[in-house]
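>>> sequence? don't have it. structure:
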């Protein structure tokens, strides 16, 4: 695999050259730059590049100075100049400084560019790789091609040991040193080719002999990754995560397999203690959905069933190696359907329910499956408590309205409990929590208030009031009034008369 970067301050030129190269089986464009200084910083940062394709006239750095720096610091094996200048002396100076080819922009074609790249590859890149690889030349055929026909892409990511949320480098290690370390390990062990693309995750194109069995390749891949992990742990205080694609035969699949490796890295969501994730479709089975039952939400045992259903769903997704982002999306939609169904069922409490729905997006940002499961379960428990309390409060309000409408009647405790669909002990407990008074005290206070209303209007005798209030006799009403207010009815009427300065009716 030939690693290439393109440098040109004209965006159309960069796009044109990249279009010629992309899709070629043995070429990887690692980055494009509009600035020579940015490209030089990238190269000096340790990124391994085989060929630099650059314009010679750049606004921020003289092209000849750039070529000299690349050659003096051994930053790239090959250099191709693509320029508008047709001055022979200018081209000769570039070639003398170490450029391998000088092509006029107006003469650049896909065929010509690839011809120059193949020439540099055959004359300079392949021999260098053969010398560095263990067993060297045995790994290369007479045509100068690698004697292997099977590959796997391993995408690398560093994660802080102290904080699983921190990805890439945490600041404890110099990236340039790390790139050199990884490149040296890959070359020394003959694993394949190391890539550090611009603004993308680092990755390795692992190479295996074509005759090797799938089992042997899997063992070799695990050995390679174990070696990488052990070496990195010696030098940096970071966890090296490796996500490996499945094995493939055609290099044109590399971009697709890189994405597969990235997807494997995201499996860290399910198992945060693990560092090696390889594509394996053996666990594939029928996909399941997540649909909690809103109709049974207030029933006893619903939370236990929800916990089991959520755990089974997430375990199923882990076994299928589902992309965590897609799992969260499925979970988010399933929970939203549940929330809206619940809000429709309990319309009087819809604002309360939909308020909990607003918390779902934050929960879905959980970095690992255990935290997501914990936070979602906790929110459902809180919603259950809040909704049950609200429903009980609504029931109490209905009971109070009924008592108010029938305050002149003697509503027994058992009848009130039946109205709430609660047992008498549970009703008494909820009633006191809601009103702050026992049922008997509340009813007596409200009936005494009604007696006061009749007394205040001054139209009724005590016998008439007792009859209106359905007391068995007037004496019972008088005793209740005294017990509740601390004064007799006669004393109350005197107080009322003094306050109003008028007659309050017969005693």
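Looks like it arrived, so ask away. As the structure is a computational prediction, the values presented were derived from the model and not from experiment.
>>> use CA for all of it now, contacts and neighbours both
Noted.
>>> Pretty sure residue 182 sits against residue 194.
Yes: with contact defined as CA atoms under 8 Å, residue 182 reaches residue 194; the gap is 7.4 Å.
>>> Which one's more surrounded, those two?
For residue 182 versus residue 194, the count of surrounding residues by other CA atoms under 10 Å is larger for residue 194: 26 against 21.
>>> Report the contact partners of the residue lying closest to that one once chain neighbours are set aside.
Spatially, and ignoring its direct neighbours in sequence, residue 194 is nearest to residue 204 (4.5 Å; CA to CA, 6 or more residues apart in numbering). Listed by CA atoms under 8 Å, 6 or more residues apart in numbering, the contact set of residue 204 reads 153, 154, 155, 156, 192, 193, 194, 195.
>>> Wait, a helix at the first one?
No: Residue 153: not assigned to a helix; according to DSSP: H, G, I helix; E, B strand; the rest coil it is strand.
>>> How is the closest residue to it other than its chain neighbours assigned, secondary-structure-wise?
The shortest distance from residue 153 to any residue other than its chain neighbours is 4.8 Å, reached at residue 205 (CA to CA, 6+ apart). Of the three states, residue 205 takes strand under three-state DSSP.
>>> now residue 205: how far from residue 230?
19 Å (CA to CA, to the nearest Å).
>>> One more to weigh against that first structure:
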């Protein structure tokens, strides 16, 4: 991409020149200006490749304009478009640093494009030679000096990694070139563009500054960078800022700090700058209640639970991959519990247990908002299919009744009445579905719920027996041992609960 501006005090000339080159062969016109003063003000903030200017203007003539540009290094190439045919004008313009001198009445799209590309190539060659000569000194020696530094990782796009976005909008070499010009020109520090890693800037700070002054200086630097970059790329830029450091040996640590900081963009996609604070690589298990999903408003209640989990991740500054992994585990458990609670057909349950759609949705989400939307879409589909399956399942109401009434006495007569079947017909169908008799199934369900309650030291054995439908604690103990192969005491001891306490 070749960045240009047009400076001419005649509006028709500006429009005509812009129509010849803007958008042609990677040439972009970043601005048109009616005076040299306006153009200089723009160039103070935005570096361009080529300035195309008239030689005679009211406030400052083109020759003076060239001198200021070269003195302050505000652009790389300069092309004069003039009505003056005298050789002395061209000679003076070239002596002051212009790259080309064209007569307006002879200019065509082809000739102007040719001169723009020629000036651009000439300056690119000169810059490459200069960069190769000073790169090692600049990137190593400069930072070996005593001082104060802040490292900023730069990322483009809205995702966890900006690599693909950068390739879509701008060649990485061009981005590095543009950034290096901005950072150098404004004396910010040093740009590093390591292979296959995030690009970063080491801002050089005044060691005498306090933290507030340092933050203000960084904000000013980023503002200048963003103002320049928005001219040439169509994606948002995000910065992760490390804490201050003074030794080169700390750069690796500070680079990781900046990466951790910018990773918080996952939770706040509209924020552009993230300052480092400690990031958590752990997260407590997330709990989703399976009992209400099929009830009216069940999906809305699930959404509330999911929103709380995401808010917790943001508040605790949990890494995105840690949050995703925890949600993956919790949602797989949630789906398993819903399916087990209603004893759906095996083929239906097999479809949703460990569902690849859920894994894909969570893995592909680039930010918390997308993650929430994707999960809700999958769970909404799950719920819709559950309801459809429920409506054509003549035992669905039976399993729902059992789930809701486990603490109470459940009889065969109750279930045959609910299912509108005779006792023989119900018993046969129930055995075919579950592979168990009603008593075995009820005991398994009650032991499953007891296992959950026994992990909580606040429940006594008598309370657990009452909440799970066993007539007394002794009966619970006997059935528990028979179904699990462990005593209640052994099971509770695994969770640090002593029955003697």
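Perfect, thanks for sending it. Bear in mind the structure is a predicted one, so any value in this text is a computation, not a measurement.
>>> where does the TM-score land?
The TM-score (TM-score structural alignment, normalised by the length of the second structure) is 0.48; 277 aligned residues with a CA RMSD of 3.9 Å.
>>> Looking at residue 205 and residue 230 of the first structure, which has the bigger crowd around it?
residue 205 (23 against 11).
>>> Which secondary structure elements does the strand or helix carrying residue 360 of the second structure sit against?
Here residue 360 of the second structure, judged by DSSP states H and E, is contained in helix 356-364. Judged by 3 or more CA pairs under 8 Å, 6 or more residues apart in numbering; DSSP states H and E, the packing partners of helix 356-364 of the second structure are helix 320-342, helix 368-391.
>>> What are the boundaries of the helices in the stretch 51-200 of the first structure?
Secondary structure of the stretch 51-200 of the first structure (DSSP state H, counting those that start in this stretch): helices at 63-72, 88-97, 110-120, 126-132, 175-188.
>>> Report all helices and strands that the first one contacts.
Put plainly, it is helix 63-72 of the first structure. Helix 63-72 of the first structure packs on helix 36-44, helix 88-97, going by 3+ CA pairs under 8 Å, 6+ apart.
>>> now, of these, which is deepest in the fold?
Of all those, helix 36-44 carries the top mean neighbour count, a mean of 18, counting by mean count of other CA atoms under 10 Å.
>>> wait, what's in contact with residue 110 of the first structure?
Contact analysis of residue 110 of the first structure by CA under 8 Å, 6+ apart lists 20, 21.
>>> distance of it from residue 126 of the first structure?
Separation of residue 110 of the first structure from residue 126 of the first structure (CA to CA): 22 Å.
>>> Residue 14 of the first structure: neighbour count?
By other CA under 10 Å, 20 other residues sit near residue 14 of the first structure.
>>> any idea which helix or strand carries it?
helix 11-21.
>>> May I see the buried residues of that helix?
For helix 11-21 of the first structure, burial by neighbour count (16 or more other CA atoms under 10 Å) applies to 13, 14, 17, 18, 21.
>>> Ok, stretch 373-381 of the second structure next?
So for stretch 373-381 of the second structure, counting by 16+ other CA under 10 Å, buried means 374, 375, 376, 378, 379, 380.
>>> List the contacts of that stretch.
Stretch 373-381 of the second structure is contacted by residues 299, 303, 357, 358, 361, 362, 365 when judged by CA under 8 Å, 6+ apart.
>>> what residues are up against the fifth one?
By that I understand residue 361 of the second structure. 371, 374, 375, 378.
>>> so which of the residues you listed comes closest to residue 203 of the second structure?
Of all the contacts of residue 361 of the second structure, residue 203 of the second structure sits closest to residue 371, with 33.9 Å by CA to CA.
>>> That closest one: how many residues sit nearby?
Residue 371 of the second structure has 20 neighbours, counted by other CA under 10 Å.
>>> what do you get for residue 143 of the second structure?
Residues near residue 143 of the second structure, counting by other CA under 10 Å: 21.
>>> Can you name the helix or strand that it falls in?
Following DSSP H and E, the helix or strand that holds residue 143 of the second structure is helix 142-144.
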